[in-house]
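coords please:
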Amino acid sequence: MSLSTPSGPVLPAADANIEALLPLAADETRVPLLDGRWVRYANLDGAASTPALASVAARVAEVTPWYSSVHRGAGYLSQVSTALYEEARHTIATFVDAREDDIAVITRNTTDAVNLLASAVPGRTLVLDIEHHANLLPWQRSPHGVTVVTGESTVARTLAALEAELVGSRHALLAITGASNVTGESLPIDRVVALAHEHGARVLLDGAQLLPHRRFSLTATGVDYVAFSGHKLYAPYGAGALIGRRDWLDDAPAYLAGGGSVQRVTVEGATWSPAPARHEGGTPNLIGALAIASACEALAALDPVAWEHHERVLRERLVEGLGAIPEVSTAALWEDAAEPVGVVTFTVAGADAGLVATYLSAEHGIGVRDGKFCAHPLVTRLGLVEGALRASVGLGNGSEDVDRLLAGLRAFVSALATGELEGRYRSADGLWGLAADPRPLPRIAGLAALARTASACRG
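Below you'll find the model as predicted:
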């Protein structure tokens, strides 16, 4: 059985095996297991950081020989690099359908982008307690203050709680996630924007988890600012972006004072450049910006219907499989939420999340995240005070990755029940590891500390 879509392609049914939608640079990476076998790494930790797309890695290799200083350089390579950098900025802004008068500031990551905007907001900020720390901690330090609203059990009641704070308030900004990094759920962006704008507040969307999974438009949604990271968008080369309305960013003090952010300097002071240069002091990350731009081009070329269906199939396969394991429970925010992106958080009864993650890695070659996912208030409210596990699916995953995780979890539950895990794993200061790790390390430089740890375990 297959599904026909309005845009043309014939898509596989939800129960069919599907392959990765785009090739990754790490597709053939193999890792050693405890039993001596080597297997292809099943990376289900993209919500923390994605591998590079193969096309992104190729683009970085292509432009590296032409790297030089950007802006103000007369040398040939400097001219080439400057052109590449500014074209990358344009491509990144186009990817989120920026308005004509919006600007794109190249940052280090989402955290950096939100801190930049926090330095520019001229009033109080409103947030929910569901936020990643990147969209919570900067507002706690804001001189104008922050109001944190506790999310309710439904989308409707959560929107009502936000509106209650906005009515008659002097909030300048509502900062909200585009998709939860814990559950993948989101509030309807159009209704959030309408509420905020009705009461005179602008909207920042933390797009770190949304943009790797869905198309997004500043113009169509009316969102005022969006922040995201290259390392979650298949471009892990140390750059991110803040894109949105110019006025606050032009009026704000330079975020990083230094070369490139000024028009004129005297010993008494400086005349600052307008944004975005105003906030990009120092030598910018040309390679990181080019990597994000390359990823944006690859994602923009995808059929959005095929993209969403690919992820929906994988997420449904994962959730249904987890539900079939009695010892496993999944977490959710809202009973009336729309379809989440490919992020699923779960627990295994009677087992520390760190132990489960270590076992899956050592015995099945699977990468998942364990802990509180830099979202402590939300994880605590969900009752996951000891932490949980998170699996995330994306463009580089196929059915085999999901099936291997489910098989690994079933094997773990069985081994836990029979005591087979005893003595093989140990916890030190809350961190799980192997009591003795015979797995060889990759033959690459820079692993001395890991080698010492492995040697100590064997001793």
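
from here on, just use CA atoms for contacts and neighbour counts.
OK.

surely H213 and V343 touch.
No. Counting by C-alpha atoms under 8 Å, H213 does not reach V343; the two are 9.8 Å apart.

what about the two, which has more around it?
Neighbour comparison, H213 and V343: the larger count goes to V343, with 27 against 24 (by other C-alpha atoms under 10 Å).

now do the contacts for that one.
47, 181-184, 315, 390-393 (C-alpha atoms under 8 Å, 6 or more residues apart in numbering).

could you do V368 as well?
By C-alpha under 8 Å, 6+ apart, the residues touching V368 are 43-45, 357, 389-392.

now do 6 Å
Applying C-alpha atoms under 6 Å, 6 or more residues apart in numbering, we find V368 in contact with 44-45, 390-391.

please apply the same query to Y85.
L286.

name the residues of the helix or strand in which it is found that come out as buried.
According to DSSP states H and E, Y85 maps onto helix 76-95. Neighbour counts over helix 76-95 (16 or more other C-alpha atoms under 10 Å) mark 77-82, 84-86, 88-89, 91-95 as buried.

go through the contacts of V343 and flag which are in strands.
When strands are assigned by DSSP state E, the members of those inside them are 390-392.

check those for burial and list the buried ones.
Judged by 16+ other C-alpha under 10 Å, buried ones among the ones in strands among the contacts of V343: 390-392.

including distance to D129, could these go into a markdown table?
Output for these, formatted as a markdown table (distance: C-alpha to C-alpha, whole Å):
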| residue | distance to D129 |
| --- | --- |
| R390 | 19 |
| A391 | 22 |
| S392 | 22 |
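
I'd like the structure of this one too, to check against the first:
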Amino acid sequence: MTGASTVAERKARATETPLMPLAALADRGLVVPVLGGDRVPHTNLDLAASAPPLVAVAQHVAEITPWYSSVHRGTGYASELATELVEGSRAAVARHVGARDEDVVVFTRNTTDALNLLASAVPGDVVVLDLEHHANLLPWRSRRVVVAQPSVEGTLLALEAELARCPAALLAVTGASNVTGELLPIARLAELAHAHGARIAVDAAQLLPHRRVSLAESGADYLAFSGHKAYAPYGAGALVGRADWLDAATPYLAGGGAVADVSLDAVAWRTGPERHEAGTPNVLGAAAIAAALAEFERLGEPARAAHESALAARLGAGIDRVAGVRRIRAFDDAPEALGIVTLELEHGSVGLLAAALSAEHGVSVRAGRFCAHPLFDRVASRSNGLRASVGLGTGEAEIDRFLVALEQLVAEGPRAKYRRTPEGWKPVSDDRPRPALLHRAG
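From the prediction side, this is the model:
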């Protein structure tokens, strides 16, 4: 099959009635300029990095913004409402992730912040896999790294051997790889950790926006996630889990709200979430997360899983048909993967490919090693990859626009000339106008 015929067939399939987005994001209907003066529908396949808010979330934030005020100690009516919003959001997060009665929900900035908070509280060694995002690799003070094996089963055996060899306080694992989308069996990992006297923390930055996860049902002790990957990009994340380590740890931030009493000679620190949430909390960010989780529940787990499965199959099958392209995988027996695909080229630069996808076709993807350098360097044959990721706002039309553009660029190369800069590949002559909103920001 030639590249030209493949493109023609792809364009024909794109005219069929496609699977539509499952939910509306705030960027729906967005058109972007491309080189030469045209404007095209924006195809956003960079959702694994950061996702626009759901329309329902953006509307909720707009509705509550006039009521924004100080929290917890304010006596005004707006302050009372703002306090209820924060604490109601805390309860909503706890319920959605199956927190136990004794668990706490601490609002943070993002997953990285949440895992750094937990790292300050762990009373011993931490075992991690080499496939982790840097946020779940770098914070741990006493870290023992296990190299993931070619199979999930082999990796479980390697972890068991390490935990049996020397005691550890915590096993810290990703719920889903941000490079390959492959899922790890959290319940089995929790059972393994507990059998050797360790707790388990799950980096759910990628998992939570795609699958519902329960602390109580899985046996996980801690869960960390970001709002900005879960269609609530308003600057908040959360750490959810067992209170005892957090209550015994030095407060993450020293300041107002974290204290019960202060004198010039002593401080009485609070326990619970307040111990690590000094300063004014991100009211809108917390409320946005709760609104996103409510929307996940309204859509339903079966519908979310079926939608993503269909998109992931179409995306993966289409990429596999492109000559000169290889998909990257960490395991040969992963039972399931999210709609995240990373590819590498036999020849050429994925950075240039990503730049041309955007500048010439209005398609947003990501090129690089995705803050998972040890994993990428082990499983890839090239220095960088290109990642495409889907979500609730993706439909088959977006998948097909990407595949048509990918096939064309791999077969024929970019139409325009590009130069490599410290910020990446850029068109030599870029005539795409910038919107007026940037002038207000400047």
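
now for the buried residues of helix 76-95 of the first structure: which two are most distant?
Using C-alpha to C-alpha, those span at most 26.6 Å, a distance reached by L77 and F95.

show me the strands in the stretch 101-250 of the second structure, by range?
With DSSP state E, counting those that start in this stretch as the criterion, the stretch 101-250 of the second structure has strands at 103-108, 126-129, 143-146, 170-174, 199-203, 222-226, 237-242.

between those, which one is closest to A187 of the second structure.
Among the strands of the stretch 101-250 of the second structure, strand 199-203 sits nearest to A187 of the second structure (C-alpha to C-alpha), with 10.0 Å.

helices or strands next to the closest one in the packing?
For strand 199-203 of the second structure, the packing partners by 3 or more C-alpha pairs under 6 Å, 6 or more residues apart in numbering; DSSP states H and E come out as strand 170-174, strand 222-226.

any idea which of those strands is most buried?
strand 222-226 (a mean of 29; mean count of other C-alpha atoms under 10 Å).

picking up where we left off before, among the helices and strands packed on strand 199-203 of the second structure, which is nearest W67 of the second structure?
Minimum separation from W67 of the second structure across these (C-alpha to C-alpha) falls at strand 222-226, 24.0 Å.

what's the spacing between the closest one and its chain's center?
Mean-position distance between strand 222-226 of the second structure and its chain equals 10 Å (C-alpha atoms, centre = their mean, to the nearest Å).

just the helices in the stretch 251-400 of the first structure please.
Along the stretch 251-400 of the first structure, counting by DSSP state H, counting those that start in this stretch, helices occupy 286-300, 304-323, 353-364, 376-381, 399-418.

for V167 of the first structure, which of those helices is the nearest?
helix 376-381 (24.7 Å).

which one of the buried ones among the ones in strands among the contacts of V343 of the first structure is nearest A407 of the first structure?
A391 (13.9 Å).

now do the same contact list for the aligned residue in the second structure for the closest one.
A391 of the first structure maps onto A388 in the second structure when the alignment is built from TM-score structural alignment. With contact taken as C-alpha under 6 Å, 6+ apart, A388 of the second structure is in contact with 45, 340-341, 365.

would you agree D129 of the first structure is in contact with T150?
Yes. Assessed by C-alpha atoms under 6 Å, D129 of the first structure is found in contact with T150 at 5.3 Å.

more neighbours, the two?
Set side by side, D129 of the first structure and T150 show more neighbours around D129, with 20 against 16, by other C-alpha under 10 Å.

now do the contacts for the more buried one.
T150.

so what's the residue count around A134 of the first structure?
The burial count for A134 of the first structure: 19, using other C-alpha under 10 Å.

so what's it up against?
By C-alpha under 6 Å, 6+ apart, A134 of the first structure lies in contact with T111.

aligned to L174 of the first structure, what sits in the second structure?
With TM-score structural alignment as the criterion, L174 of the first structure pairs with L171.

report the separation between its match and S89 of the second structure.
L171 of the second structure sits 28 Å away from S89 of the second structure, going by C-alpha to C-alpha, to the nearest Å.

check A26 of the second structure too.
Taken as C-alpha to C-alpha, the span from A26 of the second structure to S89 of the second structure is 21 Å.

may I see the contacts of V343 of the first structure organised as CSV, with distance to R264 of the first structure added?
Output for the contacts of V343 of the first structure, formatted as CSV (distance: C-alpha to C-alpha, whole Å):
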residue, distance to R264 of the first structure
A47, 42
N181, 43
V182, 46
T183, 48
G184, 46
R315, 54
R390, 50
A391, 50
S392, 48
V393, 49
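
highest average neighbour count across the strands of the stretch 101-250 of the second structure?
Mean neighbour count, computed with mean count of other C-alpha under 10 Å, is highest for strand 222-226 among the strands of the stretch 101-250 of the second structure, reaching a mean of 29.

how big's the offset between it and the first structure?
Strand 222-226 of the second structure, aligned to the first structure and superposed, deviates on average by 0.2 Å (mean C-alpha distance after the TM-score superposition for the first structure).
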